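Engineer: My questions are about this predicted structure, shown below with the sequence.
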Amino acid sequence: MEEAIDLRQLMGRLKKRFWLIALLTIIAATISGVVSFFVLTPMYEANTQILVNQAKSKEQFYSSYELQTNVQLIQTYNDIIKSPAILGEVTKELNLDMTPKQLSNQIQVTNSQDSQVAHIVVQDTNARLAVKIANTTAAVFKNEVPKIMSIDNVSILAKAELDESLSPIKPQPLLNIAIAIVVGLMAGIALSFLLDYLDNSIKDEQDIDQIMELPVIGVISLIDEEELKGSSVSSHSLTPARGGSHSV
């Protein structure tokens, strides 16, 4: 029969090593805060939108076939936007000190399902540069795609704008610190249980009862050596007196 877990006993063990749990939690939160505020470089994000539609014609409506064709073209355009043919021109125009492949790592092109709108998302440590890269990429793509695919059906729907109150998307110091507190707390609790499991020493009568399963019939209290010396000095000694009696 398995021994039942006593919650009060578990809480007592955690309380006994509360200092260890608190120390690990504080250390984890401090390290996370220092890294988030002083080590990691803030990253900003800019977003521009392009619209894929059919070339202008005399028809006043789109057929379902034309709409489906535009949606399928979006997937092709996503690959073209991040190609050296487009990003090479972007790096030249902005005089960027990076290769088209390096710039591609900073750009993400996405679109919602069955949507003709593509989002060009650019991340950079400089907010102003992120906006320039996003808008320039959209403009270069719009100009170059007729040469690449012999089709002119791309429009810039919304340009990226620089907001003075723009805050970095990462790192998020408060979130990182909160996660570090939880991790430190869990690590402290786990380490406390591990130390308690490895500790086989007997410290009090409760340990004798729990570990050895023997009844405790008596306890010898520890006597402080200083108190013992003091009591011996203040005690009276018995000396023999005349007439066979003892004086106190």
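Structural biologist: Cool, got the structure. Residues are numbered from 1 along each chain as shown.
Engineer: going forward, measure contacts between C-alpha atoms and count neighbours the same way
Structural biologist: OK.
Engineer: residues of the helix or strand harbouring Val182 that come out buried?
Structural biologist: Take DSSP states H and E as the rule and Val182 turns out to sit in helix 173-198. When burial is assessed from 16 or more other C-alpha atoms under 10 Å, helix 173-198 yields the following buried residues: Pro173, Ile177, Ala180, Ile181, Val183, Gly184, Leu185, Ala187, Gly188, Ile189, Leu191, Ser192.
Engineer: Mind picking the two most distant members of those?
Structural biologist: The most widely separated members of the buried residues of helix 173-198 are Pro173 and Ser192, with 27.9 Å between them, by C-alpha to C-alpha.
Engineer: thinking again about what came up before, check which element follows the helix holding Val182 along the chain.
Structural biologist: helix 205-207.
Engineer: center of the protein, which residue is that?
Structural biologist: Asn176 (4.2 Å; C-alpha atoms, centre = their mean).
Engineer: Check it against this one:
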Amino acid sequence: MEIQDILHIIKKRIVLISSITVMSVIISALISFYLITPEYKSTCSIVVTKHMEKDGEKLQYNDIMMYQKLVKTYAEIAKSRKVAENTIISMGLNIKPEELQRMLTTNIAPDTEVMYISIQHKDKKFATNVVNKLSEEFIKRANELLPGGNIQIIDYAKVPKSPVKPKKVLNMAIAFVLGLMTSLGLTFLLEYLDTTIKTADEIDSYLDIPVIGLIAKVGE
């Protein structure tokens, strides 16, 4: 099959291709805008360094490298059940520690002692209040377990303006691609199943016999 044949098949079923593709995008848009509940992520940034015993004492290179490695341990402490429990008790929340842990994510800035604690929830004010309190409870717990560190909040979380889910544009773009691929697949499947002969070239191609004449279609 040559490129001209492929283009001819697509042109012949362009209405089908367009309809399926457009409907896929419309359905994705309706689901993204009206059916999926938006979720917001609120993030608090924290730095972990060595506790300075003397005024004016400077951090050594080895200290920096050590705490860059230790920050992974601190991230695990932040995700612990104990920190979740303390946060729930402190705020009087009516949720289980496991539920709070599922909302929580931590990230570490590469080659730094900076970590980020995030809470994702459908209520953006709830997410902000919880992540700020959880960060404070994390610092208390971390100081109990690793008293040599100096943990400070760089920036408290602010109420996010826009949701992180659903990703509406991305969902619609994926729907467009899937709709287009599905419609093209269906188009070529229908063409493959269609065994009727419609042109003189098809007679010559399929039956290998010469065409000696054509009968024109005459309207009634």
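Structural biologist: The structure has been received and is ready for your questions. Every value quoted in this text rests on a predicted model; they were computed, and no experiment measured them.
Engineer: For the two chains, what TM-score is obtained?
Structural biologist: Superposed pair, TM-score by TM-score structural alignment, normalised by the length of the second structure: 0.92. Supporting alignment: 219 aligned residues with a C-alpha RMSD of 1.7 Å.
Engineer: hmm, back to that, nearest to Leu129 of the first structure, of the buried residues of helix 173-198 of the first structure?
Structural biologist: Distances from Leu129 of the first structure to those, taken by C-alpha to C-alpha, are shortest for Pro173, at 23.2 Å.
Engineer: so how far is Glu98 of the second structure from the aligned partner of the closest one in the second structure?
Structural biologist: Using TM-score structural alignment, the partner of Pro173 of the first structure in the second structure is Lys168. To Glu98 of the second structure, Lys168 of the second structure is 29 Å away according to C-alpha to C-alpha, to the nearest Å.
Engineer: Now Asn176 of the first structure. Nearest residue, chain neighbours left out?
Structural biologist: Nearest non-adjacent residue to Asn176 of the first structure, counting by C-alpha to C-alpha, 6 or more residues apart in numbering: Ser32, 6.2 Å away.
Engineer: Give me the aligned partner of the one you found over in the second structure.
Structural biologist: Checking TM-score structural alignment: Ser32 of the first structure goes with Ser28.
Engineer: How about Val154 of the first structure?
Structural biologist: Under TM-score structural alignment, Val154 of the first structure pairs with Ile151 in the second structure.
Engineer: Let me see the contact set for that match.
Structural biologist: By C-alpha atoms under 8 Å, 6 or more residues apart in numbering, the contact set of Ile151 of the second structure is Ile46, Val47, Val48, Thr49, Ile139.
Engineer: rerun that using 10 Å as the cut-off
Structural biologist: 46-51, 74, 113-114, 136, 138-140, 142-143 (C-alpha atoms under 10 Å, 6 or more residues apart in numbering).
Engineer: Surely it is in a strand?
Structural biologist: Yes: assessed by DSSP: H, G, I helix; E, B strand; the rest coil, Ile151 of the second structure belongs to a strand.
Engineer: Run a quick neighbour tally on the aligned partner of Tyr62 of the first structure in the second structure.
Structural biologist: Correspondence of Tyr62 of the first structure to the second structure, assessed by TM-score structural alignment: Leu59. Using other C-alpha atoms under 10 Å, Leu59 of the second structure is surrounded by 12 other residues.
Engineer: Excluding covalently adjacent residues, which one is nearest to Leu59 of the second structure?
Structural biologist: Closest to Leu59 of the second structure by C-alpha to C-alpha, 6+ apart is Lys50, at 7.4 Å.
Engineer: before we move on, what about Asn53 of the first structure?
Structural biologist: Distance criterion C-alpha to C-alpha, 6+ apart; nearest residue to Asn53 of the first structure, sequence neighbours excluded, is Asn153 at 5.1 Å.
Engineer: which residues of the second structure fall in helices?
Structural biologist: 3-12, 14-30, 61-78, 81-91, 97-103, 124-145, 168-193, 200-206 (DSSP state H).
Engineer: Please name whichever of these is nearest to Ala109 of the second structure.
Structural biologist: helix 61-78 (9.5 Å).
Engineer: unless I'm mixing things up, Leu184 of the second structure is touching Ile10, no?
Structural biologist: Yes: the pair Leu184 of the second structure / Ile10 is scored as a contact, 7.7 Å apart, by C-alpha atoms under 10 Å.
Engineer: Name the residues contacting each of the two.
Structural biologist: Contacts common to Leu184 of the second structure and Ile10, judged by C-alpha under 10 Å, 6+ apart, are Leu16, Ile17.
Engineer: I'm done for today, thanks for sticking with me.
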